[in-house]
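J.: The following comprises the amino acid sequence and a computationally predicted model.
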Amino acid sequence: MINKFVESIERAVAGIADGSTVLVSGFGVAGQPVELLEALAEQGAAELTVVCNNSGTGEDGLARLIKLGRVRKLIASYPSGTGSHVFAEAFAAGRIEYECVPQGTLAERLRAAGAGLGGFFTPTGYGTALADGKETRVIDGRGHVFEAPLHGDFALVKAENADRWGNLTYRKTGRNFGPLMCMAAATAIVQADRSCELGAMDPESVVTPGIFVQRVVVANGRTA
């Protein structure tokens, strides 16, 4: 019997090793898997490369991982924002590397990884420092930059509902990069608000099919 639910948040993040590339969902605090990130901080994995839209808020979740010195490199679109002082301090002190990726490019690099594509050309970033060291090409008279797929060893994603097969739905903006990150990671670990009985979710409403999910933990123990 397929059952991807695990019994605890600690079990969910087990096996994330030093040096892993971890994809973290979230648009600001919307859809951010805070409990999984806190568990990862307790678990102790270090030298991580984290891919996320933002750099964390306050001193919880991703910000806590950065403050603890566990993140070697951040790949993100918006590292600076309200409450993102931990990343700013770490970057200024040279304790963390940063790669800036425009938001649309970030999403498409994740999608390319999940779809098994070899990369793509985009006009975004052409003629700027973001294109340094990358292949460029003029297509239909417009300059383009080649961007490679962005794979993850693990994805930490927040969903609203999950069943034991790993089928997921999301809540509004909380969806953000979650579906793409589940596809792009070798192991997708999901923090769900509720567990659903198999068949309770309308198949037409399922956003992420369970084939892309390996582990699910219900953060607050609710059942729908």
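T.: Good, I have the coordinates. Numbering: from 1, shown residues only.

J.: Please make it C-alpha for all contacts and neighbour counts, starting now.
T.: Will do.

J.: Would you mind finding the longest helix in this structure?
T.: Counting residues, the longest helix in the chain under DSSP state H turns out to be helix 103-115.

J.: by contact count, what packs against that helix?
T.: helix 178-184 (3 or more C-alpha pairs under 8 Å, 6 or more residues apart in numbering; DSSP states H and E).

J.: residues in contact with the helix it packs on?
T.: For helix 178-184, the external contacting residues (C-alpha atoms under 8 Å, 6 or more residues apart in numbering) are 23-26, 31, 107, 110-115, 150-152, 155, 157-159, 188-189, 207-208, 212-213.

J.: same thing but 7 Å
T.: 23, 25, 110-111, 113-114, 151-152, 155, 157-158, 188, 208, 212-213 (C-alpha atoms under 7 Å, 6 or more residues apart in numbering).

J.: Among those residues, which one sits closest to Gly174?
T.: Top of the list for closeness to Gly174, among the contacts of helix 178-184 and by C-alpha to C-alpha, is Lys158 at 7.4 Å.

J.: In contact with that closest one, which residues?
T.: So Lys158 contacts 25, 31-33, 178, 190-192 (C-alpha under 7 Å, 6+ apart).

J.: Dump these into TSV; add neighbour count, secondary structure and distance to Phe87 as well.
T.: Rendered in TSV, the data for the contacts of Lys158 read as follows (neighbours: other C-alpha atoms under 10 Å; DSSP: H, G, I helix; E, B strand; the rest coil; distance: C-alpha to C-alpha, whole Å):
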residue	neighbour count	secondary structure	distance to Phe87
Ser25	31	coil	17
Gly31	24	coil	20
Gln32	28	coil	17
Pro33	24	coil	18
Gly178	28	helix	22
Val190	32	strand	25
Gln191	27	strand	24
Ala192	25	strand	27
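
J.: would you list those in a markdown table and tack on distance to Ala131?
T.: Written out in a markdown table, the entries for the contacts of Lys158 read as follows (distance: C-alpha to C-alpha, whole Å):
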| residue | distance to Ala131 |
| --- | --- |
| Ser25 | 25 |
| Gly31 | 30 |
| Gln32 | 29 |
| Pro33 | 31 |
| Gly178 | 27 |
| Val190 | 33 |
| Gln191 | 35 |
| Ala192 | 38 |
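
J.: And for Ser205, the neighbour number?
T.: Number of residues near Ser205 (other C-alpha atoms under 10 Å) recorded here: 11.

J.: dropping in the other structure now:
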Amino acid sequence: MDKVVASAREAIAGLENGMRVAVGGFGLCGIPQVLIDEVHAAGVEDLEVVSNNCGVDGWGLGVLLDAGRLRRVIASYVGENKEFARQYLQGELEVELTPQGTLAEKLRAAGAGLAGFWTRTGVGTLIAEGGMPWRHDAEGNVTVESPAKETREFTMLDETHEYVLEESLPCDFALVRAAVADRHGNLVFNKSAQNFNPVAAMAGRVCVAEVEQLVEPGEIDPDEVDLPGVYVQRLLVLTEEQAAEKRIEKRTVTESKEA
């Protein structure tokens, strides 16, 4: 039941080239930076990443992107990364943009053992009808487009609407970050750092959590557990320095009126 591992390399043992990896975080909030750096150091490549976004230039998943380690990205928002845009438009990276709520539910559904679900989000758009550009060639021409998805009508409370079928997103590995964990893998996230971390963790066949503080079983109030340990296979306890290093995506300041 003790899921603590001794090193970052041990934490990602079994992560191989070509695997699909779910990564928690939102922007630079709650991202598993130490695990991302270890994936980079281990030389793993050709990865398909499922994450809300792809970090920024030189930080977060941007570290793997800059090194050319990503083959495909399934994400909701990618507007803060110039290298991401360059690779996508020049045919070096395949990108599947997915509505944010749909992406979260696709991950959660995988963790719940569901093959998919029906949603009204995307009906009447390229999400359902197909034709979204997934990959370009070096000249910017679209070479791979999204396929059309199955749609059907459902009637609920005497209202009939069209729905689109979205398949779940099971992943080989999940990399997440938590504020507190006990040795059994029960996790507590710090406020908005909860974001995509729980659903990413649920989707991974092997979930690895880097944690800022480790406590003994029973020290976390059951009502405060954000993710049960049943979804977590390995825990990497961060050093004080690693836990303290958190970057701000966009720093906003106000000029002092006294000046």
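T.: Happy to help now that I have it. All of these numbers come straight from a predicted model, not from anything done at the bench.

J.: if we can go back for a sec, how big is the offset of the longest helix of structure 1 relative to structure 2?
T.: After superposition onto structure 2, the average distance of helix 103-115 of structure 1 to its aligned residues comes to 0.7 Å, using mean C-alpha distance after the TM-score superposition for structure 1.

J.: Which stretches in structure 1 count as helices?
T.: 9-12, 34-43, 62-67, 85-92, 103-115, 178-184.

J.: Hmm, Leu165 and Lys149 of structure 2 touching each other?
T.: Yes - because the distance of 6.4 Å satisfies C-alpha atoms under 7 Å, Lys149 of structure 2 is recorded as touching Leu165.

J.: who's more crowded, the two?
T.: For Lys149 of structure 2 and Leu165, the more surrounded residue by other C-alpha under 10 Å is Leu165, and the numbers stand at 18 against 15.

J.: Please report the distance of Val78 of structure 2 from Gly130 of structure 2.
T.: 20 Å (C-alpha to C-alpha, to the nearest Å).

J.: Which one's more surrounded, those two?
T.: With other C-alpha under 10 Å as the criterion, Val78 of structure 2 and Gly130 differ in neighbour count, and Val78 comes out ahead with 18 against 13.

J.: To which residue of structure 1 is that one aligned?
T.: Matched across to structure 1, Val78 of structure 2 falls on Pro79, judged by TM-score structural alignment.

J.: Surely that match and Asn54 touch.
T.: Yes - with contact defined as C-alpha under 7 Å, Pro79 of structure 1 reaches Asn54; the gap is 5.0 Å.

J.: Next, the contact list for the residue nearest the centre of structure 1, please.
T.: Relative to the mean C-alpha position of structure 1, the nearest C-alpha, by C-alpha atoms, centre = their mean, is the one of Val24, at 2.5 Å. Contact partners of Val24 of structure 1, counting by C-alpha under 7 Å, 6+ apart, are 50-52, 155-157.

J.: which one of these sits closest to Arg171 of structure 1?
T.: Nearest to Arg171 of structure 1 among those, counting by C-alpha to C-alpha, is Val157 at 12.4 Å.

J.: residues near the closest one, how many?
T.: By other C-alpha under 10 Å, the residues close to Val157 of structure 1 number 30.

J.: roughly how far apart are the aligned partner of it in structure 2 and Glu80 of structure 2?
T.: With TM-score structural alignment defining the correspondence, Val157 of structure 1 maps onto Val176 in structure 2. Separation of Val176 of structure 2 from Glu80 of structure 2 (C-alpha to C-alpha) stands at 21 Å.

J.: State the span of structure 2 onto which the longest helix of structure 1 is aligned.
T.: Structural correspondence for helix 103-115 of structure 1: residues 100-112 of structure 2, per TM-score structural alignment.

J.: Can you give me the buried ones in that stretch?
T.: 100, 102-111 (16 or more other C-alpha atoms under 10 Å).

J.: Which of these sits closest to Thr160 of structure 2?
T.: Nearest to Thr160 of structure 2 among these: Thr102, at 20.6 Å, using C-alpha to C-alpha.

J.: And the closest one, how far from Gly27 of structure 2?
T.: With C-alpha to C-alpha as the criterion, Thr102 of structure 2 and Gly27 of structure 2 are 18 Å apart.

J.: can you check Cys54 of structure 2 too?
T.: Distance of Cys54 of structure 2 to Gly27 of structure 2, given as C-alpha to C-alpha: 8 Å.

J.: what about those two, which has more around it?
T.: Cys54 (30 against 22).

J.: wait, doesn't that one sit right on Leu64?
T.: No - contact criterion C-alpha under 7 Å: Cys54 of structure 2 and Leu64 do not qualify, at 9.2 Å.

J.: before we move on, the earlier item: reformat the contacts of Val24 of structure 1 as CSV; add distance to Ala129 of structure 1.
T.: CSV is the format used below for the contacts of Val24 of structure 1 (distance: C-alpha to C-alpha, whole Å):
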residue, distance to Ala129 of structure 1
Val50, 21
Val51, 20
Cys52, 21
Ala155, 28
Leu156, 30
Val157, 31
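
J.: give me every residue that touches Arg194 of structure 1.
T.: Listed by C-alpha under 7 Å, 6+ apart, the contact set of Arg194 of structure 1 reads 160-162, 218, 221-224.

J.: Show me what it lines up with in structure 2.
T.: Across the alignment, which pairs residues by TM-score structural alignment, Arg194 of structure 1 is matched by Gln213 of structure 2.

J.: separation between that match and Leu114 of structure 2?
T.: Gln213 of structure 2 sits 32 Å away from Leu114 of structure 2 when distances are taken as C-alpha to C-alpha.

J.: show me the residues around Gln32 of structure 1 that make contact.
T.: With C-alpha under 7 Å, 6+ apart as the criterion, the residues that contact Gln32 of structure 1 are 25-26, 158.

J.: Could you do Leu64 of structure 2 as well?
T.: The neighbours of Leu64 of structure 2, taking C-alpha under 7 Å, 6+ apart as the test, are 40, 70.

J.: all strands for structure 1, in order.
T.: Defined through DSSP state E, the strands belonging to structure 1, from first to last, are 21-24, 48-51, 71-76, 97-100, 120-122, 136-139, 142-147, 152-162, 168-169, 185-195, 215-223.
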